[in-house]
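**Q** Provided below are the primary sequence and the corresponding predicted coordinates.
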Amino acid sequence: MAFDYDLFVIGGGSGGVRAARITAADGHKVALAEEFRMGGTCVIRGCVPKKLMVFASGYARSMAEAKQYGWDVRVGKFSYADFQSKLKKELERLEGIYTKNAEGAGVEIFHQRAVVKGPHEVELADGSVKSAKHILVATGGTPFVPDTFEGHELAITSNDVFDIKKQPKSILIVGGGYIACEFAGIFNGLGIETIQYYRGAQILRGFDDESRGMISEAMIARGVSLHVGRDVERLEKRDDQIFVKATDGHECVVDHVLYATGRKPNTKGLGLEDAGVKLGRWGKVEVDEYSQTNIPSIYAVGDVTDRVNLTPVAIREAVAFHETVFKGNPTKPDHTLIPTAVFTQPEYGTIGMTEEQARDDRPIQVYTAAFRPMQNAFIGNDERVLFKLIVCAESRKVLGAHIIAPGAGEMIQVLGVAIKMGATKEDFDATMAVHPTMAEEIVLMKEPVRKA
């Protein structure tokens, strides 16, 4: 049977573009459909704009510290409008690069919605139907607001937050995951009154407990009004603001309510179920170790599969898909020991097991160093950093590492190489320290603080 394309990709995010680009570069006929903007969540409404906002929000603190170091600093007022204008231009530039790179490799791009019509067919929004030997679904995830409370339509999500037209005076952030905590730090750093509700007992569920507690305390010390065990009961529009009634009776009035309570796989209306593709909880695409669905010609990578929802993982899955399907080299994406960073303020870098996971699995030793770094101690800043290693008591392998410090994301990337290679605590001990740095503590922790 003759097909219009060897591969048709639905979704122009990091995973979809990578798969399309390298497959086309290999000489195959490839098409890609994206209904919104090329670059997907990470580039347009996720990692990139968020990190730029993290940078912007940190300068007020940096200028205050510079003054304490002897600089004559005249702090001006942050121009939200100027930043937004520059952010918009940067995202347009990146979107253009994604499009140019894909087209340069030979990918035919359709800037419209596509839905799956069968094992080898997709239908575009203009009504045309395209056939393909293989279909790759890479539509990512989408935030959602639960409709279980009155006024839920008044809330915004992380998709909308970058489009706020003017700097708010106050904001309520609902949620306790990394997205909620990152935006709490951003808005607080920009001088905006920031309130955060989380219905659970502690933020950052699933991360290391000691690290969660330290980040929570630091966020509060920096000015975030964090309330755990609290949820929204009702939202009500009052002039240009929103009245909030909480489940515990607390009330407040804010300019915006940002819901960051989770994301769902973006499969609604894609026609997957009608095509026979098996979907799981929240609509995730069920795939095997090679990213193949129960329909042999249809694959899926990235957040739409709800495996490990990180941009670099989606890219690795896309490369593995290409190797498997188009290179005849069956390749499984490796989802073990993935270093990651949470851009809270302070920053959190982590890889491997938490202390709780490890102690339930085997005998362990825990090494920690919590201290005021030189830069803080000099100016009387009480904020501390944390370096933590989880070590198997039997094999001596480092099972997990957790860093809370400025630049933690940069440090965990490098540390991740050693841990991925199977480094032992003795390998760390044998490595010379770089002095004076915060990171030297990684190789200077000689005695465990506890065993389990």
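**A** Alright, I've got the coordinates.
**Q** contacts and neighbour counts: CA atoms only from here.
**A** OK.
**Q** now residue 332: how far from residue 428?
**A** 30 Å (Cα to Cα, to the nearest Å).
**Q** could you say which helix or strand contains residue 316?
**A** Secondary structure assignment for residue 316, by DSSP states H and E: helix 311-326.
**Q** here comes the other one, which I'd like you to weigh against the first:
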Amino acid sequence: MADFDYDLFVIGGGSGGVRASRWAAMTGAKVGLCEEYRYGGTCVIRGCVPKKLMVFAAGFSEAVEDATGFGWKLTGSDFDWPFFIEKKDREIDRLEGVYQANMEKLGVELFRARGVLKDPHTVELSSGQTVTAKHILVATGGAPFMPDVPGAEHAISSNEVFHLERQPKRMLIVGGGYIACEFAGIMNGLGTEVTQFYRGAQILRGFDDEVRGHIAEEMRKKGIALHVGRDLVRIDKTDDGLEVTCTDGSRTTFDCVLYATGRRPATKGLGLEEIGVRLTRNGAIAVDDYSQTSVPSVYAVGDVTDRVNLTPVAIHEGMAFVETVFKANPTPVDHALIPTAVFTQPEIGTIGLTQEAARDRYDIEVYRSTFRPMFHAFAGRDQRMLMKLIVDKASRRVLGVHIVGPAAGEMIQMVGIAVKMGATKEDFDRTMPVHPTAAEELVTMRTAVGGQA
């Protein structure tokens, strides 16, 4: 057998790559990892973590308003953007240090360099060094997609929004996915005048239609100028800012234009196709149920495979890879029934089938409740919560749960356990409600409102 420098060499230090390298090292394997940017990847450095910190910060504007409805005598204050950004950066630095220390403790050899595959067992680093490995794991994640629009160089992506030196007063967000909608809520909550364009008929494609409509209505109530069926055709830099020309011919000026039009697998220039690794039509690495590519020694996990692009999924794929390759325990990743949160304002928690998808496959019942939570009703805020259960009439199994409102993400994690276990509507009904909470609505809905409409 040929001698290699490493048992495993990982390209990419995000959530999936870091977890795989650590778990492989714990088996006694010799592991190396290269990362061209920062350890922690998209989630820690410019995704989930800093975004959630911004969600927290944005929520205080409404909290101050709501406090007056509960009797507090408060005076308004402005948001200190530079203070927040500097403190956020310190926290990200701390977390990156934790990631690095945890890998080094286990003996993972780290390289601050870009890696390119030269053959099925060889990686060439941008530092000029070449390493060999019995197994190579590609975990390079994804990158923002920027459309080819005249003047697009004046816009930013979701990578750069975390590093703006000044808070924009007028901001255009282009896109209708969860990243665009989350940042619309964040920036609006922080006091920026937000406009959002989406070329489709409704935001959040792929989510339950009623959830999509509910969120759009709540976003507009909060002051976000959300325009569907609209796109921009060019951006021109002027003395007053960035002049945007829309598809309808209108022109508006903003201080900042954020393109949040999706992310693409980061496979360009990695040497994958040159060594025989098959890519899908959108550039993702094609893998089997065990994350193995068409080249037996090369594996891939996380967003670069474009299966389910979520941090916990990448982590599980990394652990399953180690079980399969280093523990002789073939372990596929179960990508079904994954609970998901979208940190719009209000936030979304969802698991399972949408009403539209369920009715194409089953004879269903839908249980729905819309209401003003006690907190908002007392504070005088016009914000409504939505909860839906999608039920298969024949088996009574709960096929999908959709929640829009405060703490929806926290609720869906617990609900996800029941749905994953195959809970029926009667299992929900038998569960005693916790009163007074918004979550009790999930177990007190008794009358179906239809399903096939």
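**A** Thanks, I have the structure now. Computed from a prediction, not measured in an experiment: that's the story for all the values here.
**Q** post-alignment, the helix holding residue 316 of structure 1 versus structure 2, mean distance?
**A** Taken over the aligned residues, the distance from helix 311-326 of structure 1 to structure 2 averages 0.3 Å (mean Cα distance after the TM-score superposition for structure 1).
**Q** Just the residues contacting the helix or strand following that helix, thanks.
**A** Once helix 311-326 of structure 1 ends, the next helix or strand along the chain (criterion: DSSP H and E) is strand 340-342. Residues outside strand 340-342 of structure 1 that contact it (Cα atoms under 8 Å, 6 or more residues apart in numbering) are 178, 182, 347-351, 408-409, 412-413.
**Q** neighbours around the closest residue to residue 297 of structure 2 other than its chain neighbours, how many?
**A** Nearest non-adjacent residue to residue 297 of structure 2, counting by Cα to Cα, 6 or more residues apart in numbering: residue 135, 5.0 Å away. Residue 135 of structure 2: 20 surrounding residues under other Cα atoms under 10 Å.
**Q** Quick check: residue 135 of structure 2 touching residue 122?
**A** No: with contact defined as Cα atoms under 8 Å, residue 135 of structure 2 and residue 122 do not form a contacting pair (9.5 Å).
**Q** what helices or strands is the longest helix anywhere in structure 2 leaning on?
**A** Longest helix of structure 2, by residue count under DSSP state H: helix 81-105. In this structure, helix 81-105 of structure 2 makes packing contacts with helix 15-26, helix 41-46, helix 48-69, judged by 3 or more Cα pairs under 8 Å, 6 or more residues apart in numbering; DSSP states H and E.
**Q** rerun that using 10 Å as the cut-off
**A** In terms of contacts (3 or more Cα pairs under 10 Å, 6 or more residues apart in numbering; DSSP states H and E), helix 81-105 of structure 2 is packed against helix 15-26, strand 31-34, helix 41-46, helix 48-69, strand 109-111.
**Q** what's the mean distance for that helix versus structure 1?
**A** Looks like 0.4 Å for helix 81-105 of structure 2 (mean Cα distance after the TM-score superposition for structure 1).
**Q** Kindly calculate the angle that that helix makes with helix 48-69.
**A** Inter-element angle recorded for helix 81-105 of structure 2 and helix 48-69: 140 degrees (by axes from the mean of the first three to the mean of the last three Cα atoms, to 10 degrees).
**Q** In contact with the nearest residue to residue 69 of structure 2 once chain neighbours are set aside, which residues are there?
**A** Distance criterion Cα to Cα, 6+ apart; nearest residue to residue 69 of structure 2, sequence neighbours excluded, is residue 379 at 4.3 Å. Contact analysis of residue 379 of structure 2 by Cα atoms under 10 Å, 6 or more residues apart in numbering lists 63, 65-71.
**Q** Helices of the stretch 301-450 of structure 2, start to end?
**A** For the stretch 301-450 of structure 2, the helices defined by DSSP state H, counting those that start in this stretch cover 311-326, 355-361, 374-379, 408-420, 425-430.
**Q** and residue 105 of structure 2, how many neighbours does it have?
**A** 11.
**Q** Next: the one 5 residues further on.
**A** Residue 110 of structure 2: 18 surrounding residues under other Cα under 10 Å.
**Q** just the angle between the helix holding residue 316 of structure 1 and helix 14-25, please?
**A** Interaxial angle, helix 311-326 of structure 1 versus helix 14-25 (the same axes, to 10 degrees): 30 degrees.
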